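[1] Could you look at this predicted model? Sequence included:
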Amino acid sequence: MTEEQRPGLRIGILGAANIAPASLIEPAKRNPEVVVAAVAARDGARAEQFARKHGIARTYDSYQALIDAPDLDAVYIPLPNGLHGRWTRAAIAAGKHVLCEKPFTANAEEAREIATLAAESDRVVMEAFHYRYHPLITAAEQIIASGELGKLVRVETALSFPLPKFSDIRYNYDLAGGAVMDAGCYAVHMARVLGGATPEVVSAQAKLHDPRIDRAMTAELAFPAGHTGRISCSMWSTDILRISAKVVGESGSMRLINPVLPGMGHLMVVRTEKGRRIRQFGRRPSYDYQLDAFAGAVLHGEPIPTTPEDAVETMTVIDAVYQAAGLPLRIPS
């Protein structure tokens, strides 16, 4: 392939992560402006096996070596939570654009530090809240902004799924694990998006895996405009599987079923005095929309909503949930 034929955005993956095929590799095959050009893993054999399986041309046996590669434009970071900040810093320092999995960092202090570094650079640094780029969420925002539901009264968001493998890294405090970090970051982010602002945390109750790790959490929220909210999340509880959002206003309500992975099936149900209507927005994966947005930001200067500054707001709420529940904040690994 000549330089003129080279895709516009060459991305390297840090870690042979299970999420990478769905979140980046397959979407890149459907995006003519993007190629996944390299993968790094601490185990070189694992990187090579992953590369062969997914048709990736080059491997590295260290994360830093990939970051330093001069022909890569961007880095995708699907590492454990506690490593996100460390390797985002390294990528920015090396002049790379960054697509970092959520949660963006281990805590709000680290998010603020990364946001400052990103602002001082000319690089695109984007948190990978893929659901945010799906037309379902765009339509939900438009309905709220239109006033059709009236003045907001209540916003409730939930993400619960079963993870009974307690050796999983998501239960590891040293890797910034916990239900709020893994599942709850979605619930917190959705509450912020649909609630229209960053809320205060009024109270929080945790179900514990160990003294520092939450396996489930609920929290009550208060928004600046006067409406209230609730987030709930779980990796192991009686709430086996729930992915939903509900917005109640003085004139109507809106319910979103499966807003996190809408490409696997979703519904929007709006109820007002005019009646009930149900909408769907196609099965194209939200990861495809996310990659389109990342490429658009890097190659064409298009704006994105999941900026480092946005991540600071989300991590501030996550920290407040842990504090209200009497649990320690997560720390970088």
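    Everything's here; your move.
[2] For the rest of this, base every contact and every neighbour count on C-alpha atoms.
    Fine.
[3] give the contact list for Ala293.
    For Ala293, the contact set (C-alpha atoms under 8 Å, 6 or more residues apart in numbering) comprises 133, 302, 304.
[4] where's Ile278, which helix or strand?
    Ile278 is located in strand 275-279, with elements delineated by DSSP states H and E.
[5] do the same with Ile243
    Taking DSSP H and E as the criterion, Ile243 maps to strand 242-249.
[6] Check what contacts that strand and list those residues.
    Outside strand 242-249, the residues that reach it (C-alpha under 8 Å, 6+ apart) are 149-161, 190, 194, 253-260.
[7] among those residues, which are in strands?
    Those of the contacts of strand 242-249 mapping onto strands are 152-160, 253-257, per DSSP state E.
[8] Excluding chain neighbours, what is closest to the most centrally placed residue in the chain?
    With distances taken as C-alpha atoms, centre = their mean, Phe129 lies nearest the centre of the chain, 2.9 Å away. Among residues not flanking Phe129 along the chain, Lys102 sits closest, at 6.4 Å (C-alpha to C-alpha, 6 or more residues apart in numbering).
[9] secondary structure element for that neighbour?
    Per DSSP H and E, there is no helix or strand for Lys102.
[10] Am I right that it is in contact with Ala128?
    Yes - counting by C-alpha atoms under 8 Å, Lys102 touches Ala128, with 5.7 Å between them.
[11] Find residues that contact each of those two.
    Taking C-alpha under 8 Å, 6+ apart as the contact rule, Lys102 and Ala128 have no neighbour in common.
[12] so who does Glu148 touch?
    Glu148 touches 251-252, 272, counting by C-alpha under 8 Å, 6+ apart.
[13] Can you tell me what sits against the longest helix seen in the chain?
    If you go by DSSP state H, the chain has its longest helix at helix 308-324. Contacts of helix 308-324 with the rest of the structure, by C-alpha under 8 Å, 6+ apart, involve 103-105, 107-108, 111-112, 114-115, 118, 125-127, 180-181, 185, 188-189, 192, 198-205, 219, 328-330.
[14] then this one, side by side with the first:
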Amino acid sequence: MRRLFHSLRSPSLLPSHVFLFSYTLMALAIQAASFIHQYLWSWLHPTPSKRPDAIKLGVLAGLGNLDPSTVVHPAESHPSVILHAIAASDVPTAERLQTRYHFAKAYGSYRGLLSDGDIDAVYIHAPIALRFGFAEQVLNHGKHVLCVSPLAANADDVRRLVELAKDKGLILEEGASWQFHPAIHAYRKIVDARELGRILRTEAVVTCTLQIPMQDKRWDFNMGGGSAIALTSAIAATRFSLHATTPSTLLSVTARPSQSDPRVDAALHTHMTFENPPNHAVISKVHTDMSRPWAGGLLPRVWEVPTIEVETEKAQISFYNFTHPHLYHLISVTDKTTGATTYKKQYTGGPLWGKVVVSTGEKGGNSGWSTHRWQLEAFVDAVQGRTPAYWVAGKESVWLMESVDAVYRAAGLPLRESLREEIKDG
């Protein structure tokens, strides 16, 4: 597999038909692994007994949609989380989700969930433009919040949420789940190693070759749609690699607008610079695309998974599939002098989790955990007053959206706004 991966990164090393066939096989294997992991792993492992002090979790399913891999399956495997209640905008939808995912209660209005005094924390799964209003209401009702990334449609609203949570003494966490997985911290340790020299440049690519369906809210400007904001992991991974805040310079920004709405970026290609400690500029390329053209117009580029590359003075470092490392990932380090490449994988332990005894008793975690399960481990620790192994601080969430807003301004595109009036109590 390692030799294959190295060859795939250098297509000239393979005949064209072998290159295409091999890449397709790898893509199909990753997709198969995704299905097995998300839908079968939880069935094959018994639900642990819930502890007396387990937090009672409410789930707010905005527009009646819920991906079980983000919260249901992780909560099932955590001994300190109870799936207490699900809320949707109408009773039939809430009851359907309750039956399917075994929640104790169902609310056909969001007000019902907010008023439930037994709920300790709420997971928010909603379109980007609705997240601020939902999170604001949850915090004002005295409940902790875990929300999909990004927290809101623009930096100002993210900042308001961070300040509100601080004032209320509550936990607010952005659901950048990939940042909690052991692999990303193994990668970061390599990037941070001084023996590889200074960082010269980075490149992050997050694309969707199997186009996001046009009815998806990520294409709807009024719901906060657009590739740069929907695929924020590209900018986030760049900032993560550099320990950076916001871009110091935007060198160029090129948008490919949606055919149905020119305000929505179907794709965005950005050249920018970040300051990397100790204060030297690094040129970074970031590319996001919600409708990546097929190869030759015939074959979907299913082999293109989110990748971050870092070039230092002495090495080229790549992290393949950084957003879903629990399915498959590969970290490669190529020596620029000798051309020799070494590879690394990290499914448990590592520099972040290696000494941590997790909630299920294992030291270093469980290799079957998804990124969302690793994140839930940290979130529960924070809610219950323990120091989590890792945390996305509020200022990081603000810096991320300040970066996204800056890119949109440079592209001549309007900033997204939160739609408070769309939030209904049922």
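    Great, that's in hand. The structure presented is a predicted model; accordingly, all values stated were derived computationally and were not measured.
[15] that older thread, and the residue nearest to the centre of the first structure, what's its match in the second structure?
    With TM-score structural alignment defining the correspondence, Phe129 of the first structure maps onto Ala176 in the second structure.
[16] what does Ser234 of the first structure give?
    The equivalent of Ser234 of the first structure in the second structure is Asp289 (alignment by TM-score structural alignment).
[17] cool, and Ser23 of the first structure?
    Residue correspondence to the second structure (TM-score structural alignment): Ser23 of the first structure is matched to Thr70.
[18] correct me, but the residue nearest to the centre of the first structure touches Cys100?
    No - between Phe129 of the first structure and Cys100 there is no contact under C-alpha under 8 Å: 9.1 Å.
[19] who are the neighbours in contact with the closest residue to Tyr107 of the second structure other than its chain neighbours?
    Among residues not flanking Tyr107 of the second structure along the chain, Ala87 sits closest, at 4.6 Å (C-alpha to C-alpha, 6+ apart). Ala87 of the second structure is in contact with 58-61, 94, 106-110, 112-113, counting by C-alpha under 8 Å, 6+ apart.
[20] on that earlier part again, output the residue interval of the second structure matched by the longest helix of the first structure.
    By TM-score structural alignment, helix 308-324 of the first structure lines up with residues 394-410 in the second structure.
[21] Going by neighbour count, which residues in the matching stretch are buried?
    Neighbour-count burial for stretch 394-410 of the second structure, with 16 or more other C-alpha atoms under 10 Å as criterion, is recorded at 394, 396-408, 410.
[22] State the distance from Trp87 of the first structure to Phe166 of the first structure.
    26 Å (C-alpha to C-alpha, to the nearest Å).
[23] Neighbour count for these two, which is higher?
    Each of Trp87 of the first structure and Phe166 has its neighbours counted (other C-alpha atoms under 10 Å); Trp87 has more, 21 against 13.
[24] on that earlier part again, so how many other residues sit close to the match of Ser23 of the first structure?
    By other C-alpha under 10 Å, 21 other residues sit near Thr70 of the second structure.
[25] Next, work out how far apart the match of Phe129 of the first structure and Gly394 of the second structure are.
    12 Å.
[26] how many neighbours does the equivalent of Asp68 of the first structure over in the second structure have?
    Matched to the second structure by TM-score structural alignment, Asp68 of the first structure sits across from Ser115. Burial measure for Ser115 of the second structure: 12 neighbouring residues, criterion other C-alpha under 10 Å.
[27] List the contacts of Ser115 of the second structure.
    Neighbouring residues of Ser115 of the second structure by C-alpha under 8 Å, 6+ apart: His141.
[28] so how far is Thr387 of the second structure from it?
    For Ser115 of the second structure, the distance to Thr387 of the second structure (C-alpha to C-alpha) stands at 29 Å.
[29] Ok, Glu195 of the second structure next?
    From Glu195 of the second structure over to Thr387 of the second structure (counting by C-alpha to C-alpha), the distance is 31 Å.
[30] and what of Thr312 of the second structure?
    According to C-alpha to C-alpha, Thr312 of the second structure stands 33 Å off from Thr387 of the second structure.
[31] Counterpart of the residue nearest to Tyr107 of the second structure over in the first structure?
    Checking TM-score structural alignment: Ala87 of the second structure goes with Ala40.
[32] Asp381 of the second structure too?
    In the first structure, Asp381 of the second structure lands on Gly296 (TM-score structural alignment).
[33] all strands for the second structure, in order.
    55-61, 81-87, 105-107, 121-125, 144-148, 172-175, 199-207, 249-257, 265-276, 280-289, 307-312, 315-320, 330-335, 341-344.
[34] could I get those strands as JSON lines with distance to Val138 of the second structure?
    Listed next are the strands of the second structure as JSON lines, based on distance: least, C-alpha to C-alpha, whole Å:
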{"stretch": "strand 55-61", "distance to Val138 of the second structure": "10"}
{"stretch": "strand 81-87", "distance to Val138 of the second structure": "12"}
{"stretch": "strand 105-107", "distance to Val138 of the second structure": "15"}
{"stretch": "strand 121-125", "distance to Val138 of the second structure": "7"}
{"stretch": "strand 144-148", "distance to Val138 of the second structure": "7"}
{"stretch": "strand 172-175", "distance to Val138 of the second structure": "10"}
{"stretch": "strand 199-207", "distance to Val138 of the second structure": "31"}
{"stretch": "strand 249-257", "distance to Val138 of the second structure": "35"}
{"stretch": "strand 265-276", "distance to Val138 of the second structure": "31"}
{"stretch": "strand 280-289", "distance to Val138 of the second structure": "31"}
{"stretch": "strand 307-312", "distance to Val138 of the second structure": "34"}
{"stretch": "strand 315-320", "distance to Val138 of the second structure": "36"}
{"stretch": "strand 330-335", "distance to Val138 of the second structure": "39"}
{"stretch": "strand 341-344", "distance to Val138 of the second structure": "41"}
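[35] I am finished for the moment; much appreciated.
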